[in-house]
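Student: Give the three-dimensional model of this entry:
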Amino acid sequence: MKRRDFLTTTAGATAGVSMLSSPVGAAVSAGSKKRVVLVGTGIRGVGFWGKRIVDNYSDIVEFVGLCDINPGRLEFAKKYMGVKCPVYSDFDKMVLETKPDLVIVTTVDATHHEYIVRAMELGVDVLTEKPMTTDENKCQVIIDAEKRTGRKCTVGFNYRYGTLFTAIKEQLAKKPVGEITSVDFNWYLNIYHGASYFRRWHGERDKGGSLFVHKSTHHFDLLNWLIDSDPVEVTAYGALEHYGKNHPFRGANCRNCAYTDKCDYYWDITKDKHSMDLYVKNEKYDGYIRDNCLWREDIDIFDKMSAQIKYANNVVVNYSLTTYSPYEGWRISFNGKDGRIESWEDIPWRRQDKINQSQLHAAEMNQSGKGEVRYDEIFVMKNFDPDYQMVKVEASKGGHGGGDQRLQDKIFRDPNMADPYKHSAGTRDGAMSCLIGIAARKSIDQQRPVKIEELTDIKPHPTRGA
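Tutor: Next comes the predicted model:
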């Protein structure tokens, strides 16, 4: 059975199982550990939501089950994470037997909704990797399930918790440049990080929904959170002009290619032990190839993307995502009636130090917190004032600007910690972020502006949470 077929059918295969008389995910009693299960044992599941939780929260969290179609990856996950829990290929069976307090969903994006909904139906709260889902129908199914079951879905938006974005949020709360009227947000993926999406299943729309959904959902969530309003309309443009069919040659994958000496993007997976152990050694079980050719014909997502987003509070956003930039970074500007707030990260000419682009993503994902101290900057500029304010923010050394650890601390260590800037993201946040990407994709396909109200029964509000 192919992985895609499994992920599509397993959650519903035992839908006829009678509902439990009481929720599986009962409240954790004082002194006991939170019982957690994980479905989807790819790199995000076993690393970020697996080993990190084991390493940092084993005193309060216990993995009681892992689920995947691939038995080889399941065994690797147990060893890599350092757990001894049972493994399953049947999601319902895992939940019914292990009685978890929380289900973590890290499967292929297009199947998130199946496990989110089924977990809720079985009485368990859910933590899902972003994006929450990949189309408007699946989004509505999740919204309905949450209302019907009363269970909670948390979306793992770690960028919100980063030190620089939190500092930007603090500046916006002070309103130093008056009412914000428009925002410019540009994100650049370098030729190493950007290309990696097109090697993986993310390059196929039916699995990841396009990078407008899989990757940009991060950025759209930041915009929703920083602007503090809901999107109402999206107009977008995009095309596939670099990767996929846009190349004179292609191979089966990087390991089995006759053009390695001609391809600037050649990646030798055999030098990456983690990828070899997690993926290559387990290809025989589900056929998933991690080092797929960037030029394969199956790629059908956009590699050039831009969108204009109108918000309910009349803010207009100009957004772009580049997937083959010589450098990795981003820049954002908030235009107010009385001035401008501007910030950026890893733009080479903004800092004089030489940045090795091939190592940048690995450094950004560094979880050790070690390394030299550096500072990010926020510029606050007021109209008719020749001087400007430069706010220096100590850059966190943890993954995603320190957001990874803060997000997990909030979820596992101290769920009731103060949250004045509303960092926590629930179903509505997950919906509003992915709906922008879904609307952008639909706008490109249908060559028209798309209103958010067309997609689900969520009504946009001028102020988030209203």
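Student: C-alpha only now, for contacts and for neighbours.
Tutor: Noted.
Student: Specify the local secondary structure of the most centrally placed residue in the chain.
Tutor: Nearest residue to the geometric centre of the chain (C-alpha atoms, centre = their mean): Lys130, 3.6 Å. With DSSP: H, G, I helix; E, B strand; the rest coil as the basis, Lys130 sits in coil.
Student: What is the burial count for Asp5?
Tutor: Neighbourhood size, Asp5 [other C-alpha atoms under 10 Å]: 9.
Student: From Lys207, how far out is it?
Tutor: If you measure Asp5 against Lys207 using C-alpha to C-alpha, to the nearest Å, the figure is 11 Å.
Student: Now show me the structure for the sequence below, then we'll compare the two:
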Amino acid sequence: MADRTRFALVGTGNRGTTMWGRDLLAGWRPEVDLVGICDTNPLRAERARTMIGSNAPIYTDIETTLREAKPELVIVCTPDSTHDDIIIAALEAGCNVITEKPMTTTLEKIRRIRQAERRTGRRVDVSFNYRFAPTAHRLKSLLLDGAIGTLTSIDFHWYLDTLHGADYFRRWHAYAANSGSLFVHKATHHFDLLNWYVGADPESVSAFGQLRNYGAAGPFRGERCRTCPHADRCDYFFDITTDEFLETLYEDPSDLDGYVRDACVYREDIDIPDTMTANIRYENEVVVSYSLNTYMPIEGHHIAFNGTRGRIEIRQYERQPWETPKADEILLVHNFGGGVERISVPHAPGGHYGGDNLMRDVILRGAADPLGQRAGSRAGAMSVVTGIAAFQSARTGETVRIADLGGID
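Tutor: Sure, this is the predicted structure:
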């Protein structure tokens, strides 16, 4: 099909191999043609290519990929701190870009990406799939319809369980130089949702962050689970041999670059917090109370919107030790004796309750986007800036004004 968009996949970790590789070709093959796979680890790239079901050529650097594969679109799934150089190279080569979130990790990197986007006239899309989940769509619609009057405050609390949360501390994310901390890497999702729901930019952030469970807070430590002498008594022991996908993608390839997928969650050099809270004030005077915890017995989030005419509340379950319905229940509670409306939102098929599929439809098929769910580089920048401000506040103990950071343009 001559009209398919030629794309190159850069980064063949879990997300690149599945979401933007195998799953993308399975559902959007009429729209896209994978013409190149790039990873600094060629063995991992070969394993990923087999999993994806492609015969695209493999490259180990972005420059050769762009020159020989000649893509029109580049999808970036590498570690966060490397995004900027790859994005800019792709833009300069005339490509549009889809990047995994966060878009990048520092203010200087944000500015470089934004300048390159303007200079080249190409587009950067940020993969904020949570915006596209059916429940997020309904919440945004209720806010726009004025269901609770003027929005004044939000309570937003995210819970990562001991499977998901611990995994960030096994991997490259555990170092601020790579991820910007989970205030940037993970909370970029949450801060983007908040920015989108509120419809304004954050003005100031005051935050706390501590390492209470992982890293040096742990009772013992090793190099990795596979060789750990404490495996029989560690609650976080992970046997990678029980996961064929991860073992294939990471174990043998680790001989080439030293990156193991089961590093000890108690490594003493881990330098990011695992317990985080933040208060955010927006330019339109909405205030937010936010938290992120990474070692809970449950996975999911709670969000409540408080307004002059009522409250919208939801508790979304992703994983927990009890059965829950295959739908989310939004509680719309009215002031002044108006009672409560219970709004059921069924889960849609696919990752993130259908958000992954709907996002790909909007970006790659041009599906309608009346709520502005498609996120460009400015949205990507503002979520990262919020996280940078939170991490800085947590380290210094001072409230950070966004304007004092110097701007993103």
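Student: What is the aligned counterpart of the residue nearest to the centre of the first structure in the second structure?
Tutor: Aligned by TM-score structural alignment, Lys130 of the first structure pairs with Lys101 of the second structure.
Student: check contacts around that match.
Tutor: Asp80, Val126, Ser127, Phe128, His185, Thr188, His189, Gly380 (C-alpha atoms under 8 Å, 6 or more residues apart in numbering).
Student: Turn the residues you listed into a markdown table, columns for distance to Gly53 of the second structure, secondary structure and neighbour count.
Tutor: Formatted as a markdown table, the contacts of Lys101 of the second structure follow (distance: C-alpha to C-alpha, whole Å; DSSP: H, G, I helix; E, B strand; the rest coil; neighbours: other C-alpha atoms under 10 Å):
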| residue | distance to Gly53 of the second structure | secondary structure | neighbour count |
| --- | --- | --- | --- |
| Asp80 | 26 | helix | 24 |
| Val126 | 25 | strand | 23 |
| Ser127 | 23 | coil | 24 |
| Phe128 | 26 | coil | 27 |
| His185 | 29 | coil | 24 |
| Thr188 | 31 | helix | 26 |
| His189 | 29 | helix | 21 |
| Gly380 | 31 | helix | 26 |
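Student: For Ile62 of the second structure, state which of the residues you listed is nearest.
Tutor: The closest of the contacts of Lys101 of the second structure to Ile62 of the second structure turns out to be Asp80 (C-alpha to C-alpha; 15.5 Å).
Student: Which residue comes closest to the counterpart of the closest one in the first structure once chain neighbours are left out?
Tutor: Residue pairing (TM-score structural alignment): Asp80 of the second structure is matched to Asp109 of the first structure. Counting by C-alpha to C-alpha, 6 or more residues apart in numbering, the nearest residue to Asp109 of the first structure once its immediate chain neighbours are dropped is Gly208, at 5.3 Å.
Student: Can you find the partner of that neighbour in the second structure?
Tutor: Alignment note (TM-score structural alignment): Gly208 of the first structure maps to Ser179 of the second structure.
Student: How many neighbouring residues does its match have?
Tutor: Ser179 of the second structure: 24 surrounding residues under other C-alpha under 10 Å.
Student: The stretch 251-400 of the second structure: helices as residue ranges?
Tutor: Ranges of helices in the stretch 251-400 of the second structure, per DSSP state H, counting those that start in this stretch, are 254-257, 355-365, 377-396.
Student: average distance between the first one and the first structure?
Tutor: So the one you mean is helix 254-257 of the second structure. Compared with the first structure after fitting, helix 254-257 of the second structure has a mean deviation of 0.7 Å; criterion: mean C-alpha distance after the TM-score superposition for the first structure.
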